[in-house]
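Chemist: what's the 3D shape of this:
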Amino acid sequence: MRVLGMISGTSHDGIDVGLVDFDPDYAGGTLAGVVEYTAVLPYPSELRARLVRALPPAAVTLAEVCELDTLIGQSFAEAAGTAIERAGPVDLIVSHGQTVFHWVEGPRARGTLQIGAPAWIAERTGTPVLSDVRVRDITAGGHGAPLVCLLDVLLLAGYPGTAAVLNVGGIANMTLVRGPDDPLAYDIGPGNALIDAVIAGRGLNACGFDRDGRIAASGTVDERLLAVLLDDPFYRLPAPKSTGKELFHAAYVEEAMAKAGTRPADADLVATLTELTVRTVARAVRAAGAGLLVVSGGGCHNPVLMDGLRRACAGVTVAFSDDYGAPADAKEAIAFALIGWHTAHGLPGTVPSGTGARGPRVLGSLTPGSGPLVLPAPLREPPRALTLTGEVPARGEEDDRRRADRFTGGR
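Modeler: As a prediction, the model looks like this:
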């Protein structure tokens, strides 16, 4: 079964695409998948600017939400159409869409909103679309995040100790795979969110992020500000927990500087926010006693952040998700393709100990394609492990992998 997964994460910079051909003869045990195509497609600059202006804590009208829902849906439709033109037809498309609000009160998630109307994708491709994949977990008492936990658990099923699987996007989230014990997954805190907010807000780089960590590398950490940032109550909440740009945004940085009574230069501020991510992640990894840290997401390309993690996690083996068959820039898209495969076969797509839900749930809502909606025969047993294959480019092989578009095998 060929499933195309798509997501725009909390960096709000574009659409990650991953096409996986899952073994049609799966009969229990280990599921095999071939990653046939991945791409990272940036939003048009005007659309991204408009989206960012609408995000919390900004006030926004329903008219603007409606228009963004359509425009983002059309962007996802174009991304799906391009993937199919280049890699061939697919059986199912899974569109996570774009998160614009994640409603959390203390330890509980109350709701979540992803936009990007799936009907545009179905109309463009003629393929059924699974969308709205988070909210069912929230109705069962979970956080609806991090759903990538399902992929992490299956990919690292053979690791004998405790593995920490980290995604550094706008928000940093981590799955702890602990052998036969229940896994644990949660949002750690701001991955790139605060760094990107400062860089975009102060016009420090036209690309909107700290390319290659150059700005952070030129600055010095402000320890007084860092202490205030590390004291946020969110870090003391028990896992599982979730967060987003509803908390970690540009105004949050301004408030922290005012509380600390310091106003560092631009490079020093970026260095401090980068160190915040390093320390919060390293603290979580050390507390878990992990022997392996597997990293994915945009933060992979920031050498200041990665070098900081290696230093702070001394004695822990640090690897990239590429080593496990999931290209770091497309891992979340691949995770949603996997969730789609589960839903199509009537299997839960959640790990309750990872989201905090009362139990596992089959995820998403289906929009039919151009023909009758026909699903595979239900399966009784979910996979206990996953192997992914496909050619993964060597790190550094591309000029800018955050804007890459590539086949990794394919037809």
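Chemist: can we go C-alpha only for contacts and neighbour counts from here?
Modeler: OK.
Chemist: and for the protein, the residue most distant from the center?
Modeler: Here the chain reaches farthest from its C-alpha mean at Gly261, the gap being 33.8 Å by Cα atoms, centre = their mean.
Chemist: separation between that residue and Leu19?
Modeler: 49 Å (Cα to Cα, to the nearest Å).
Chemist: same question for Leu113.
Modeler: For Leu113 relative to Leu19 (Cα to Cα), the value is 24 Å.
Chemist: what about these two, which has more around it?
Modeler: Using other Cα atoms under 10 Å as the criterion, Leu113 and Leu19 rank with Leu19 on top: 35 against 14.
Chemist: how far is the helix or strand encompassing that one from where the chain is centred?
Modeler: Remark: Leu19 resides in strand 14-22, with elements defined by DSSP states H and E. Offset of strand 14-22 from its chain centre (Cα atoms, centre = their mean, to the nearest Å): 13 Å.
Chemist: residues making contact with that strand?
Modeler: Contact with strand 14-22 is made by 1-9, 31-43, 48, 76, 79-80, 83, 329-334, 337, 341, as judged by Cα atoms under 8 Å, 6 or more residues apart in numbering.
Chemist: in strands only, show me those residues.
Modeler: Counting by DSSP state E, the part of these found in strands is 2-8, 31-42.
Chemist: now do the helices in the stretch 1-150 of the chain.
Modeler: Taking DSSP state H, counting those that start in this stretch, the helices of the stretch 1-150 of the chain run over residues 45-54, 62-87, 118-125, 135-139, 149-155.
Chemist: again with the stretch 251-400 of the chain
Modeler: 266-288, 303-312, 331-344, 352-355.
Chemist: to check against the first, give me the structure of this:
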Amino acid sequence: MISGTSHDAIDTAIVDLRMSDGVLEAEVRHTAAVPYATELRDRIAAALPPGRTGMDEVCRLDTAIGRAFADAAAAAVAAGGPVDLVCSHGQTVFHWVEDRQAHGTLQLGQPAWIAERLGVSVVADLRARDIAAGGQGAPLVSYPDSLLLAGLPGRPGALNLGGIANLTTGGPRPLAYDTGPANALIDAAALAATGRPYDRDGAFAATGRTHPGLLADLLAEPYYRREPPKSTGKELFHSGYLDAHLARHPGVADADVLRTLTELTARTVAAEVRAHRIDTLLVSGGGVRNPLLMAELAILLPGVRLTPSDEAGLPADAKEAIAFAILGWHTAHGLPSTLPSCTGARGPRVLGTIVPGGPDTSLPPPAKQPPHALRVLR
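Modeler: Here you go, the predicted model:
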């Protein structure tokens, strides 16, 4: 279970996982996206940077989001059948990166509500251990990505286009990092221009033209030139950040702003894909449903096969939820699920904390060896 940086819905996936000759086999039984209630989504948005909130609202949000996650978990079980374990990422509200080092991270959505509702153990708070070991705590999907890419020919990569874009490369020493904004700034501009939280199918942006001056200003952001490992979020790429750039370019039409931001995402992603000479790119996240963004990427990446992760058996809209199911499986079996080459940590770590489901629930015995590849059964 996860709600990403777009904080629009709780993504759930029920996945049967088992080991076979060192390969982790995954069968996806059910996926869903449960939208946040409008009032709760508005409260989350108000609490995120550049907003300010008090500890009283943090406490209330932790409970409200936890209850929403428990409702979404119960709905998934009702539709997809019983589960043995839940892995909940919760809702990131702050990711503390300073001087290029991650110092802390905060995800809300108290997992005890899920454990109480379902009566099974819950793995949560997955990012903190990697950060304590000197890592970025992100992108954690790099580990499931690397298992999936291990079985593909050529120079494959995996790209997730959520609020923030992250890229994982294949090969014996994978790299993974946040490339910059995917939908975060596009959504902020859409909300300001239309009152709607996103630009469906990129339709409004498609009516505009890229503004060269604004694009050049946005591309001057120092984050893009930093070497990985690196991570970012709405602590940097938020509505106030966009407003500051727009103030230097008054009079840009709303549709042109959206088109320019779409170009920004495409250019920053494409630059990283080219740098790693990736020839096949599995794309997931909400951005894969944006025809304009995908068309821009195709233009900038001639010769690169762009394919939705659905073709590898991972529904693009639920890939991160499936990835966290895999991370939770590793934690339950006492296995590390981070790659130091991806997060920058001192070494692999077993992630998360475990909230017991009840006196009759127990974890499986520790696994002797981690998987070396992932196979999605269809």
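Chemist: can you select the buried ones from the ones in strands among the contacts of strand 14-22 of structure 1 in ChimeraX?
Modeler: The ChimeraX selection below is limited to those of those classed as buried (16 or more other Cα atoms under 10 Å):
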select :2,3,4,5,6,7,8,31,32,33,34,35,36,37,38,39,40,41,42
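Chemist: residue range for stretch 340-357 of structure 1 in structure 2?
Modeler: Matched against structure 2 by TM-score structural alignment, stretch 340-357 of structure 1 falls on residues 328-345.
Chemist: chain center to the matching stretch, what's the gap?
Modeler: 16 Å.
Chemist: cool, stretch 237-246 of structure 2 as well?
Modeler: 21 Å.
Chemist: and stretch 23-37 of structure 1, by the same measure?
Modeler: Here stretch 23-37 of structure 1 shows a centroid-to-chain-centroid distance of 22 Å under the convention Cα atoms, centre = their mean.
Chemist: one more: stretch 183-200 of structure 2?
Modeler: Its chain's average C-alpha position is 19 Å from that of stretch 183-200 of structure 2, according to Cα atoms, centre = their mean.
Chemist: got it, and stretch 37-57 of structure 1?
Modeler: Relative to its chain's centre, stretch 37-57 of structure 1 lies at 15 Å (Cα atoms, centre = their mean).
Chemist: just the strands in the stretch 101-250 of structure 2 please.
Modeler: Along the stretch 101-250 of structure 2, the segments classed as strands by DSSP state E, counting those that start in this stretch run 101-108, 121-124, 156-161, 164-169, 176-181.
Chemist: save these as JSON lines, and put in distance to Pro359 of structure 2 too.
Modeler: Below are these laid out as JSON lines (distance: least, Cα to Cα, whole Å):
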{"stretch": "strand 101-108", "distance to Pro359 of structure 2": "25"}
{"stretch": "strand 121-124", "distance to Pro359 of structure 2": "10"}
{"stretch": "strand 156-161", "distance to Pro359 of structure 2": "38"}
{"stretch": "strand 164-169", "distance to Pro359 of structure 2": "39"}
{"stretch": "strand 176-181", "distance to Pro359 of structure 2": "39"}
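Chemist: can you say which of the helices of the stretch 1-150 of structure 1 is packed in most?
Modeler: Mean neighbour count (mean count of other Cα atoms under 10 Å) peaks for helix 149-155 among the helices of the stretch 1-150 of structure 1, with a mean of 25.
Chemist: name the helices or strands packed onto it?
Modeler: If you count contacts as 3 or more Cα pairs under 8 Å, 6 or more residues apart in numbering; DSSP states H and E, helix 149-155 of structure 1 packs onto strand 171-178, helix 331-344, strand 385-389.
Chemist: mean shift between the longest one and structure 2?
Modeler: What it means is helix 331-344 of structure 1. Compared with structure 2 after the fit, helix 331-344 of structure 1 shows a mean deviation of 0.4 Å (mean Cα distance after the TM-score superposition for structure 1).
Chemist: repeat for the last one
Modeler: Its aligned residues in structure 2 lie a mean 1.1 Å from strand 385-389 of structure 1 after superposition (mean Cα distance after the TM-score superposition for structure 1).
Chemist: about what we covered before: and of the helices and strands packed on helix 149-155 of structure 1, who's closest to Ala282 of structure 1?
Modeler: Closest of these to Ala282 of structure 1 is strand 171-178, at 11.1 Å (criterion: Cα to Cα).
Chemist: what sits up against that closest one?
Modeler: Against strand 171-178 of structure 1 from outside (Cα under 8 Å, 6+ apart): 10, 146, 149, 152-153, 156-157, 161-167, 183-193, 243-244, 277, 281, 288, 290, 354.
Chemist: quick one: it to helix 266-288, angle?
Modeler: 20 degrees (axes from the mean of the first three to the mean of the last three Cα atoms, to 10 degrees).
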